[in-house]
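the amino acid sequence is not available; the structure is as follows:
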């Protein structure tokens, strides 16, 4: 990518979009295009088409999405499938109509079957039933992959799909009703420490295994593949190792400094038993995750203390 190329980052205020925007700027890209939701509603096809036809960015990163944890996915099922489908359809079709050849669409590892062989290879897509708690979101992200694949096939575009594992880091969502497990654990552990609680209650059995990657590593992969003009099939992005939710909770409380006991509420859903991505393809393309879990959690907690914690007690 030319350093002066016009690059549109959709969802630049979110965790993923802000990480991509920061890294683009740090790498010397001078013409980064962004719009807030108030300035451009990505659910509005006419508005998206007008924006892309006028601005004509050289590259697009689709980091905009409606996201959340198990509870949010399970409650707002219609919102998750509708909004994510519309964002993808409007931006991918709009890019094609505006003559934009290169685009990266970011998905999620939840696209794979619930009981997938581990580690999960890209070819396992659509080989079994999805996890029911997040099926609407997963279906929307699968549609995004197929949109990119088929626009490339029919129109000769170069639209890339990346499937990252569970992400965390600066800019994460710490709303306990909608957040993912790692930021939820950080907030719960912090508040329990402030209250001097004797125990911390955690949803589920603690037995499911999950892989966690710092969002800055995903940003590196996203930009690297765009710079390399990668035009192959969709690719997993992960760190290649996992741990149980119990082990994650132990790591979080150690970083936060909570001294009480962990209690697991088995009446709450566990979700998929294991989600570990096979990352051989992206490793062979020259990328590996660099940020280890503990320093990554320390970085996330520092951001939480600076940006979220003050508002909780104001």
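Thanks, I have it. Everything quoted here is computed from the prediction, not taken from an experiment.

C-alpha only now, for contacts and for neighbours.
OK.

and residue 258, which helix or strand is it part of?
Under the assignment given by DSSP states H and E, residue 258 is not contained in any helix or strand.

I misspoke; the intended subject was residue 200.
Per DSSP H and E: strand 199-203 holds residue 200.

and if you look at residue 32?
According to DSSP H and E, residue 32 maps onto strand 31-33.

on that earlier part again, how far is the strand holding residue 200 from where the chain is centred?
25 Å (Cα atoms, centre = their mean, to the nearest Å).

and the comparison structure, right after this:
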């Protein structure tokens, strides 16, 4: 990819989109196009088509999405499926109409069945029932994959898809009610340290295993996949199985995660696990052999990534941490 290519990053204020912008700039790319939600409503088809028609964009990173935790997904399922479908359909079709050949769509590991064999390989897609709590969001992300595959088949486009594992890092959501596990733990331990608490209680037994990836690693992987030659990409994918898992390939128990967050934050009290609370699935791990074969693997270990995430939390105002 030429360093002066006009690159549009949709969702540049989100955790993943902002990381892609950081990585692109660090790699020397100088012509990055962004728009805030107020400047461009991605659910408005005409606005998106007009934007693509006039901006002479050459490459697209589609990181924009409506995201949220279990409570939000359960409360607003129609919002999650509608907004994500509209964003994806508008951007992908507008890119095609503007004759843009290169696009990267970012999905989610929730596309895989609730009871998928571990580790979850790309071939597990559409082989079983989805997790009910976030099924509308997952269906939208599956549709995004199939949109890319369909435009490739019918119009010979080069639209690629990457599916990340659980992400964390700068610009994460640290809201006390709707954040994911790592930002929630960072905030809980930080506040416990400030308050002089002697104990922090974590939900569940601590035995389930989960995989986590620092978001700048995800951004690096996204740029790597976008820049792969057609020969390498097609050698490791199939027309109807084109998406690529992105993860560290390493998981840990929730107990190990909790203890590592406490260490990074500097909380010196005790940690107790409330076994009356649900554990969820016993394990969720991505199979990342295909991406490794294409020349990419993660470089930021969990403790280092947590330290970087905690420093970002400390260095940014509350309204940005809870965005």
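Thanks, I have the structure now. In this text the structure is predicted, and so the values were computed from the model without any measurement.

sorry, back to before: what does the strand holding residue 200 of the first structure contact?
Residues from elsewhere that reach strand 199-203 of the first structure, judged by Cα atoms under 8 Å, 6 or more residues apart in numbering: 185, 188-189, 192, 260-270.

if you count neighbours, what's buried in that strand?
Of all the residues in strand 199-203 of the first structure, those buried under the rule 16 or more other Cα atoms under 10 Å are 200, 202-203.

sec struct for the residue lying closest to residue 167 of the second structure once chain neighbours are set aside, please.
What sits nearest to residue 167 of the second structure in space, not counting adjacent residues and going by Cα to Cα, 6 or more residues apart in numbering, is residue 213, at 5.0 Å. Three-state assignment for residue 213 of the second structure (DSSP: H, G, I helix; E, B strand; the rest coil): strand.

what span of the second structure is the strand holding residue 32 of the first structure aligned with?
Residues 31-33 of the second structure are matched to strand 31-33 of the first structure when aligned by TM-score structural alignment.

for stretch 243-252 of the first structure, same thing?
So stretch 243-252 of the first structure sits over residues 252-261 in the second structure, by TM-score structural alignment.

would you confirm that residue 298 of the first structure contacts residue 255?
Yes - using Cα atoms under 8 Å, residue 298 of the first structure is in contact with residue 255, at 6.3 Å.

tell me where the first structure has strands.
In the first structure, strands defined by DSSP state E lie at 6-10, 31-33, 59-62, 102-106, 158-164, 166-168, 199-203, 209-210, 212-214, 235-237, 243-244, 261-265, 274-275, listed in chain order.

against residue 154 of the second structure, how distant is the residue lying closest to residue 30 of the second structure once chain neighbours are set aside?
Nearest-residue entry for residue 30 of the second structure: residue 4, 5.6 Å, with adjacent residues in sequence omitted and distances by Cα to Cα, 6+ apart. Applying Cα to Cα, to the nearest Å, the value for residue 4 of the second structure to residue 154 of the second structure is 29 Å.

give me the more crowded residue out of those two.
residue 4 (11 against 8; other Cα atoms under 10 Å).

residue 21 of the second structure and residue 14 touch, don't they?
No - judged on Cα under 8 Å, residue 21 of the second structure makes no contact with residue 14 at a distance of 10.4 Å.

counting neighbours, go ahead and name the busier of the two.
Each of residue 21 of the second structure and residue 14 has its neighbours counted (other Cα under 10 Å); residue 21 has more, 24 against 20.

now for that one: which residues touch it?
9, 12, 32.

isn't the last one right up against residue 10?
If I follow you right, that is residue 32 of the second structure. No - using Cα under 8 Å, residue 32 of the second structure is not in contact with residue 10, being 10.5 Å away.

more neighbours, those two?
The residue with more neighbours, out of residue 32 of the second structure and residue 10, is residue 10; 25 against 18, by other Cα under 10 Å.

so that one sits against residue 34, correct?
Yes - using Cα under 8 Å, residue 10 of the second structure is in contact with residue 34, at 6.7 Å.

quick revisit: look up how far residue 140 of the second structure lies from the residue nearest to residue 167 of the second structure.
Residue 213 of the second structure is 22 Å from residue 140 of the second structure, by Cα to Cα.

what count of nearby residues applies to the equivalent of residue 71 of the first structure over in the second structure?
Taking TM-score structural alignment, residue 71 of the first structure has residue 71 as its aligned residue in the second structure. Residues lying near residue 71 of the second structure (other Cα under 10 Å) number 12.

residue contacts, residue 71 of the second structure?
residue 178.

perfect, that will be all.
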